[in-house]
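Asker: compute the structure for the input listed below.
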Amino acid sequence: MSLIKRSLAELIGTFWLVLGGCGSAVLAAVFMAGTNDIGIGLLGVSLAFGLTVLTMAYAIGHLSGCHLNPAVTVGLAVGGRFGYAEVPAYIVAQTVGAILAAALLLLIASGTEGFTLTSTSLAVNGYGEQSPGGYSLLSGLVTEIVMTCFFLFIILGVTDKRGTAVAGGLAIGLALTLIHLISIPVTNTSVNPARSTGPALVLFLSGEGKALAQLWLFWVAPIVGAALAGLIYRFFEEPTASA
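Answerer: Have a look, this model is predicted:
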């Protein structure tokens, strides 16, 4: 399949990830709080992010590999599973998909009475005063590196041809769910530069720039973590027999 078609599949998949994951946080996390309290909370949002990856793994995994994440794309390249020449096209497609989803989510969210544009309007990522739990820059940096490293390590493991995994999409989706359960209080969980860029850029264009100022961390840390996982996993490769 052509690179253009595979990149388009990545755009669609990342759109779904941001719409489903961030949408659950913005629209459903605290729905009717203080009255009937039927919001899905941290557990529901974590599961929603996992479900977006799980569903797209089976929808487009055979088309593009279902990266949905610039850090995953870079990590797979470092791990020898993806060509470096195709990395830029995937990253552009993923980022565009995330921006389009964030724009649609803002349109939906702003259609309610009393809507106020803030950093929480699109479930943006952040540290310090932008962190849900007030965690520092260092805490955010370490968390994003470690969580992305393990996420990519799991992806490499369940997609390894030497393995016996028959439900790789399920394992990857559950891994992302677990990551969110751990790190939502710290950074609102990124592990995905595109997921962070979409909401931050849309809010910036709408007049709220705090998230964009912290966006650098959510590119640097996930990519470092994913690249580290790629290097670590290659350590377990069997040496190629000489002719």
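Asker: from here on, contacts and neighbour counts on C-alpha atoms
Answerer: Will do.
Asker: name the nearest residue to the residue nearest the centre of the chain, sequence neighbours excluded.
Answerer: Among the residues of the chain, the one closest to the centroid is Asn192, at 3.6 Å (CA atoms, centre = their mean). Here the nearest residue to Asn192 in space, its sequence neighbours aside, is Asn69; by CA to CA, 6 or more residues apart in numbering that works out to 5.3 Å.
Asker: how many neighbours does the one you found have?
Answerer: 27 (other CA atoms under 10 Å).
Asker: now do the one 3 residues further on
Answerer: Other residues lying near Val72 total 30 when counted by other CA under 10 Å.
Asker: doesn't Leu152 make contact with it?
Answerer: Yes: using CA atoms under 8 Å, Val72 is in contact with Leu152, at 6.3 Å.
Asker: to compare against the first, here's another:
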Amino acid sequence: MKNYLAEMFGTFVLVFIGCGSAVIAGGDVGFLGIAFAFGIAVLAMVYAIGPVSGCHINPAITVAMLLAGKINTKDAIGYIIFQIIGGILGAGVLYLIASGLVNYDIAINGLGQNGYGIGSPNGYDMQSAFIAEVVLTAIFLLVIFGVTHKDSNTKFAGIAIGLALTMIHIVGIPITGTSVNPARSIGPALFVQAEAISQLWLFIIAPILGGVLGALIWKIIKPVG
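Answerer: You can find the predicted model right below:
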């Protein structure tokens, strides 16, 4: 249960800080600032809860670790459930704060939700969104597998993982707002509803497929021994 609660807290922080940077500070920091907010949130959580749960805070990562034999099925299910709960709580607290602004309207200002077509920040279509989410998640998983390998200097793993998520967001935000994490997408979508809910399937399936792809590629290229 400590592991599950750590995953819930870590996902809460990721959604609250990452999506919060978009909703509350987006006009001031822009896409680059939002990208760094997500990256720094993950970097901080790697060192805060990594010793407890491994800091997956992402169902796509948990599925990839399950395929790699680094977590059992029971714990994988528990991780994913509590990650989703954390994402919902993060979005909920963010909504409570954002709604305190007089001219805030969730239908107009959103909650940092992901989308394609009319839901895409720059109008990218469903195909572009799907490909981007699969590829970006696969890249993220390859970094995670690499920097946590026993032959790597794992003391710096959090920095590499945080910067990897930052670079992924720099490319992904204009396309979909960047998910690469179903729990990060589910939380805001449940509050925003409308297109965010109807498009949510993509931000569940594509990151999971990307995680699987990343695990398979790592299995081929990983160091022997």
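Asker: got a TM-score for the two of them?
Answerer: The TM-score (TM-score structural alignment, normalised by the length of the second structure) is 0.96; 225 aligned residues with a CA RMSD of 1.3 Å.
Asker: coming back round to it: does the residue nearest to the centre of the first structure touch Trp219 like I think?
Answerer: Yes: between Asn192 of the first structure and Trp219 there is a contact at 7.5 Å, judged by CA under 8 Å.
Asker: who touches both of these two?
Answerer: Ala71 (CA atoms under 8 Å, 6 or more residues apart in numbering).
Asker: which ones are touching the corresponding residue of the second structure for the residue nearest to the centre of the first structure?
Answerer: Counting by TM-score structural alignment, Asn192 of the first structure corresponds to Asn181 in the second structure. Counting by CA under 8 Å, 6+ apart, Asn181 of the second structure touches Asn58, Pro59, Ala60, Thr137, Phe203, Ile204, Pro207.
Asker: secondary structure for those residues - can I get that in TSV?
Answerer: Shown next, in TSV, are those (DSSP: H, G, I helix; E, B strand; the rest coil):
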residue	secondary structure
Asn58	coil
Pro59	helix
Ala60	helix
Thr137	helix
Phe203	helix
Ile204	helix
Pro207	helix
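Asker: closest one to Leu101 of the second structure out of the residues you listed, please.
Answerer: Among these, Phe203 lies closest to Leu101 of the second structure (CA to CA), at 28.6 Å.
Asker: counterpart of the closest one over in the first structure?
Answerer: Aligning on TM-score structural alignment places Phe203 of the second structure opposite Phe218 in the first structure.
Asker: who's in contact with that match?
Answerer: Counting by CA under 8 Å, 6+ apart, Phe218 of the first structure has contacts Asn125, Glu144, Ser190, Val191, Asn192, Pro193, Ser196.
Asker: where exactly do the strands run in the first structure?
Answerer: Assigned strands in the first structure: none (criterion: DSSP state E).
Asker: number of nearby residues for the counterpart of Ser53 of the second structure in the first structure?
Answerer: Under the alignment (TM-score structural alignment), Ser53 of the second structure maps onto Ser64 of the first structure. Using other CA under 10 Å, Ser64 of the first structure is surrounded by 21 other residues.
Asker: got a list of what Ser64 of the first structure touches?
Answerer: Ser64 of the first structure touches Arg6, Ser7, Ala9, Glu10, counting by CA under 8 Å, 6+ apart.
Asker: do Ala221 of the first structure as well
Answerer: Leu141, Val142, Glu144, Ile145, Val191.
Asker: can you tell me what the second one aligns to in the second structure?
Answerer: If I follow you right, that is Val142 of the first structure. Mapped onto the second structure by TM-score structural alignment, Val142 of the first structure lines up with Ile131.
Asker: any idea how far Leu101 of the second structure is from the nearest residue to that match once chain neighbours are set aside?
Answerer: Setting aside the residues directly before and after it, Ile131 of the second structure is nearest to Ala206 in space (CA to CA, 6+ apart), at 7.7 Å. Per CA to CA, to the nearest Å, Ala206 of the second structure is found 34 Å from Leu101 of the second structure.
Asker: how far off centre is the longest helix along the second structure?
Answerer: Determined from DSSP state H, the single longest helix within the second structure is helix 26-53. On the basis of CA atoms, centre = their mean, to the nearest Å, helix 26-53 of the second structure is displaced by 10 Å from the centre of the chain it belongs to.
Asker: ok, for the aligned partner of Leu190 of the second structure in the first structure, nearest residue in space, not its chain neighbours?
Answerer: Aligned against the first structure by TM-score structural alignment, Leu190 of the second structure finds its counterpart in Leu201. With CA to CA, 6+ apart as the criterion, Leu201 of the first structure has its nearest non-adjacent residue at 6.3 Å, and that residue is Leu212.
Asker: if we can go back for a sec, quick check: the farthest pair among the contacts of Phe218 of the first structure?
Answerer: Counting by CA to CA, the most remote pair of the contacts of Phe218 of the first structure is Glu144 and Ser196, 11.8 Å apart.
Asker: which of those two has more neighbours?
Answerer: Taking neighbours as other CA under 10 Å, Glu144 of the first structure and Ser196 compare with Ser196 leading, 32 against 29.
Asker: the helices in the second structure, which residues?
Answerer: According to DSSP H, the helices that the second structure contains are 2-23, 26-53, 59-67, 73-98, 106-109, 126-147, 157-176, 182-192, 194-198, 202-221.
Asker: mean deviation of the last one from the first structure?
Answerer: Comparison of helix 202-221 of the second structure with the first structure after fitting gives an average deviation of 0.8 Å (mean CA distance after the TM-score superposition for the first structure).
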